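>>> sequence and predicted structure are below.
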Amino acid sequence: MTRSQRPMRADAQRNRAHVLRTAADAFAVEGLSVPVHEIAKRAGVGTGTVSRHFPTKEALYAAVLLDRMGELSGYADTLATEHDPGTAFFALFTRLIQEGATHRGLAEALAGSGFDIEAAASAAGCNVSDRLRRLLTEAQAAGAVDPAVTFADLKALTAGCLAYDGPDPDRVIEVICRGLRPVSG
């Protein structure tokens, strides 16, 4: 059995989890520019400890984002099974914008920071974009979303919402969601 195949000691697991939480908090507030040595300092561990668990900053960033994507994927799956397609789509779309607004690192990833979050999430089985695409298609088939709306439109709207710095972001989301609905004539 190689070192990487051995189960992690309990203290090493705690350190890894603590570093991950600390990094998630730092990336959420400050974005992706936080240096690894600063994350280690905030976590109360040495940079060697961080590097043992996450050999590169990108690996740490990926672990943080994939953890978040896993939670959002679970939320999307629950919506899809417990709600009608329109309700599920609008709930997920709204949540993604709200998450991006409160998590700077996630917003940077969703806006295309250079990290291919979709590829990493697909490999981990938690691609939220795939779930949003599926819910869009189902909501359009159910007549809840204008059939002319594309996934590219959603990405552009999301980017616009994440860039918005005004006083009432929930109102902006509400207006956008209203605009995604079919035009009744």
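Structure received. Note that this is a predicted model, so its numbers are computed, not measured.

>>> contacts and neighbour counts: CA atoms only from here.
OK.

>>> count of neighbours near the closest residue to Phe151 other than its chain neighbours?
In space, and not counting its chain neighbours, Phe151 is closest to Arg133: 6.4 Å by CA to CA, 6 or more residues apart in numbering. Residue neighbour count, defined by other CA atoms under 10 Å, stands at 16 for Arg133.

>>> does Arg133 sit in a helix, a strand or a coil?
helix (DSSP: H, G, I helix; E, B strand; the rest coil).

>>> now Val183
Applying three-state DSSP: Val183 is coil.

>>> Pro7 sits in which helix or strand?
Using DSSP states H and E, Pro7 sits within no helix or strand.

>>> okay, pairing it with this:
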Amino acid sequence: MPPQQRADARRNYERLLAVAVEAVAEHGASASREQIGRTAGVGSGTVRRHFPTRHALLDAVFHDQVEGLAARAADLADAPDPRAALLDWLGALTTYAATFKGLAEALVQQTGSPDTYCSTGRLTAAGAPLVQRAGPWLAPGVTIEGLIDLITGIALVAERYGDPPAHAARMWDLTVRGISPA
């Protein structure tokens, strides 16, 4: 949010974002923007000014998690073991996607949309150098896009279990054997 905005606009944005985080956690990526506005006590025009699209809303909701993952990828970029660094980062992505309801669904929704979900690009850009460095240890044809799709699928299935992060971690561990046999 630009700092030059009026104080009431900043308050509306912060209130909308707080309500949106709760709504997405409860209802997933398809949480109603109109209901978010009603709960926050603002009109639909205010919601649309701050979040003109569903993708803009989801980018704001998941911003901190996605930036945390990007920072982790940057920290791992020069790790001495490129394969271990990639698997560490992908494990963290799996945990995030399974923990934060709606993230995996949001990653799927962006496919084919003219209004691209920016966080997908951020995750792809963050993970690509790790995949490139780990290349000699990966099966032929493995790409960052394919890995993000795979993790998205794992997270979507894991949402159906009592402990999604634990289930996703088990599925990821099983998958690693096929992606990069030791």
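Nice, thanks for sending it over. Owing to the predicted nature of the structure, the values given are computational and were not obtained by experimental measurement.

>>> tell me the counterpart of the residue nearest to Phe151 of structure 1 in structure 2.
Aligned counterpart of Arg133 of structure 1 in structure 2: Ala128 (TM-score structural alignment).

>>> go on, Ile39 of structure 1?
Using TM-score structural alignment, Ile39 of structure 1 pairs with Ile36 in structure 2.

>>> what's the mean deviation for the helix or strand in which that match is found versus structure 1?
Here Ile36 of structure 2 sits within helix 33-40, counting by DSSP H and E. If you overlay the two and look at helix 33-40 of structure 2, the average distance to its match in structure 1 is 1.9 Å (mean CA distance after the TM-score superposition for structure 1).

>>> the helix or strand following that helix - contacts with which helices or strands?
Tracing the chain past helix 33-40 of structure 2, the next element assigned as helix or strand by DSSP H and E is helix 44-50. Helices and strands touching helix 44-50 of structure 2, as assessed by 3 or more CA pairs under 8 Å, 6 or more residues apart in numbering; DSSP states H and E, comprise helix 7-27, helix 33-40.

>>> which parts of the helix holding Ile36 of structure 2 are buried?
Arg33, Gln35, Ile36, Gly37, Ala40 (16 or more other CA atoms under 10 Å).

>>> quick one: that helix to helix 7-27, angle?
120 degrees (axes from the mean of the first three to the mean of the last three CA atoms, to 10 degrees).

>>> give me the mean deviation of stretch 14-23 of structure 1 from structure 2.
Relative to structure 2, stretch 14-23 of structure 1 is 2.0 Å off (mean CA distance after the TM-score superposition for structure 1).

>>> mean offset of the longest helix anywhere in structure 1 relative to structure 2 (after superposition)
Identified as the longest helix of structure 1 according to DSSP state H is helix 57-82. Compared with structure 2 after fitting, helix 57-82 of structure 1 has a mean deviation of 3.0 Å; criterion: mean CA distance after the TM-score superposition for structure 1.

>>> which element is Ala148 of structure 1 on?
Assigned by DSSP H and E, Ala148 of structure 1 falls outside every helix and strand.

>>> in structure 2, what residue corresponds to it?
Using TM-score structural alignment, Ala148 of structure 1 pairs with Pro140 in structure 2.

>>> tell me how far that match lies from Ala134 of structure 2.
12 Å (CA to CA, to the nearest Å).

>>> okay, those two: which has more neighbours?
Legend: neighbour count by other CA under 10 Å for Pro140 of structure 2 and Ala134, higher for Ala134 (18 against 10).
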